[in-house]
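J.: give me the fold of what follows.
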Amino acid sequence: MSRVLGIIGAGKLGTTIGRAASDAGWQVDFFDSAPADLTSLIVEAMVPDARLVPLTDLVADSDIVMLAVPFSLSDQIDYSLLDGKVVLDPMNLWEPVDGPAPTTTERNGSTSQLVASRNPRMRLVKSLNHLGYHDYTADARSAEVPSRRAVAVASDDREARELVSQLVDDIGFDPVPVPFDRSRLLEPNGPVFGTWLDATSMRKVLDA
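T.: The predicted structure is shown next:
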């Protein structure tokens, strides 16, 4: 039985990761607040084997729930539904688009700390945010290829981190598990953001 990736948001990142996960054997479900007919067209074109489902069904059925919405809209998600769920946060704050978020300054600049505070019962993992969405197509490689591009997976929940690491591996990248406090290093202006690193190099940067 395939694992289920539920993606909230059918934009560029969501559909790119969804297609990669679907190709790797994951069942992919989508929910988007946009009109259903438009979302259906996007999902059918980008991830043909995916399902478009209500949010409550997506959360109930998913092994991982991915929050693939603009950070400025992230406060509109019903986080109360996510108790006990492994939640993947690939969001970044883009101030020209999202505006300033002064509350992140109080949390050492990490938007994921703010996301975590919205429901402490989530099993939150920060990952897939420090590459561009197009990189997940261009740089994916099979596990047999040496020195694949690395993707950091930040969480203090070991089992949640392992599950997201499996997804990262399945879509063609070397996962680098790190503690949750490293999540701020993955965001814009951090030392690994937008940088091509293999797993060894990324561990050195994030452990420094």
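J.: every contact and neighbour count from this point should use C-alpha atoms.
T.: OK.
J.: and the residue minimising distance to the centre of the chain, how far is that from Asp75?
T.: For the chain, Pro90 is the residue whose C-alpha lies nearest the centre (Cα atoms, centre = their mean; 3.5 Å). In this view, Pro90 and Asp75 are 15 Å apart by Cα to Cα, to the nearest Å.
J.: sequence B follows; please return its structure for comparison with A:
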Amino acid sequence: MMTIKRVGILGAGKVGIVLAGLALDAGYEVRISGSGAVDKIDLTIRTLVPGAIAAENNEVVANSDIIIPAIPLSRYKNIAAALLKGKLVIDEMNYWWETDGIREEVLAPDSTSSEQVQAYFKDSTIVKAFNHMGYHNLQEEARPQGDAKRKALFVTGDDHAAVDEVAHFVDTMGFDQVIHYDIKDGIMTEPGSPLFGASLSYKDLKDVIDHFDQTEFGQKIAASKLN
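T.: Coordinates of the predicted model:
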């Protein structure tokens, strides 16, 4: 298992800033890029997440052990696939019509968003995490191991070692983990599912996931996979 020491975040919006703060609190070295030049976001970074390093995308990727694109889903192809070659990448993106526009212009209808992200970044390893909990909850509800109020995050992907590595990272960021090893299962946490927006304990999150196939949403997904 690789040892994550340096975290790279592509995107200096609300989610990116929150994840950068959690990573700094957990003791990681953090680099973060924005959509513009470094000098445009440097003051924001120094003010909101002092200790994080503002940098261009290339520098963030080159100097990080794990990459988190904290951007609208509709913009993931703005990142050159080759830039993330060989990298472990956390997909926390969701389709959201208010920021992404017409779904059919962003996603093909025959697979989940994370499958399409993995297909685009074909030389990277994608693990789905951090996407079902709102950024306010992520910021406010991180807790140490053993805390009775600790919440859980869903972590899934096809590469077992990578999923385990990300699960450990999630643990250090302040959350328990419900782990699956199938990137298709990321759909369980996408908008429209019972888990989207969920801020639950490990037991409650696992219970919802275990009963997912019995929900109307789960049945629709199962039916669509047969077609």
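J.: so which bits of stretch 139-152 of structure 1 are buried?
T.: For stretch 139-152 of structure 1, the neighbour count (16 or more other Cα atoms under 10 Å) marks 140-141, 148-152 as buried.
J.: so how far is it from its chain's centroid?
T.: Computed by Cα atoms, centre = their mean, to the nearest Å, the chain-centroid distance of stretch 139-152 of structure 1 equals 17 Å.
J.: gap between the two ends of it?
T.: 15 Å.
J.: picking up where we left off before, how about the residue nearest to the centre of structure 1, what's its partner in structure 2?
T.: Taking TM-score structural alignment, Pro90 of structure 1 has Glu92 as its aligned residue in structure 2.
J.: I'd say the residue nearest to the centre of structure 1 and Asn129 touch.
T.: Yes. With contacts defined as Cα atoms under 8 Å, Pro90 of structure 1 counts as touching Asn129 at a distance of 4.3 Å.
J.: so who does Pro69 of structure 2 touch?
T.: Listed by Cα atoms under 8 Å, 6 or more residues apart in numbering, the contact set of Pro69 of structure 2 reads 9-11, 76, 89-93.
J.: about what we covered before: residue contacts, the residue nearest to the centre of structure 1?
T.: Neighbouring residues of Pro90 of structure 1 by Cα under 8 Å, 6+ apart: 66-68, 126-129.
J.: okay, and which of the buried residues of stretch 139-152 of structure 1 map to helices?
T.: With DSSP state H as the criterion, helices contain none of the buried residues of stretch 139-152 of structure 1.
J.: max pairwise distance over those: which two?
T.: Greatest spatial distance among the buried residues of stretch 139-152 of structure 1 (Cα to Cα): Arg141 and Ala152, at 16.0 Å.
J.: look at the residue located most distally from the centre of structure 1 and give its secondary structure.
T.: Going by Cα atoms, centre = their mean, the residue of structure 1 most distant from its centre is Asp37, 24.9 Å out. Under DSSP: H, G, I helix; E, B strand; the rest coil, Asp37 of structure 1 falls in the helix class.
J.: tell me where structure 1 has helices.
T.: With DSSP H as the criterion, structure 1 has helices spanning 12-23, 36-46, 55-61, 95-98, 102-105, 111-117, 135-138, 158-170, 199-207.
J.: which part of structure 2 lines up with the last one?
T.: Aligning helix 199-207 of structure 1 against structure 2 (TM-score structural alignment) gives residues 202-210.
J.: with the third one instead?
T.: Counting by TM-score structural alignment, helix 55-61 of structure 1 lines up with residues 57-63 of structure 2.
J.: now do the buried residues in that stretch.
T.: For stretch 57-63 of structure 2, using 16+ other Cα under 10 Å, the buried residues are 57, 60-61.
J.: between the residues you listed, which is closest to Leu226 of structure 2?
T.: Set against Leu226 of structure 2, the nearest of these by Cα to Cα is Val61 (38.6 Å).
J.: just give me the neighbour total for the closest residue to that closest one other than its chain neighbours.
T.: Closest residue in space to Val61 of structure 2, ignoring its immediate chain neighbours: Gly8 at 6.3 Å, by Cα to Cα, 6 or more residues apart in numbering. For Gly8 of structure 2, the count of nearby residues is 30 (other Cα atoms under 10 Å).
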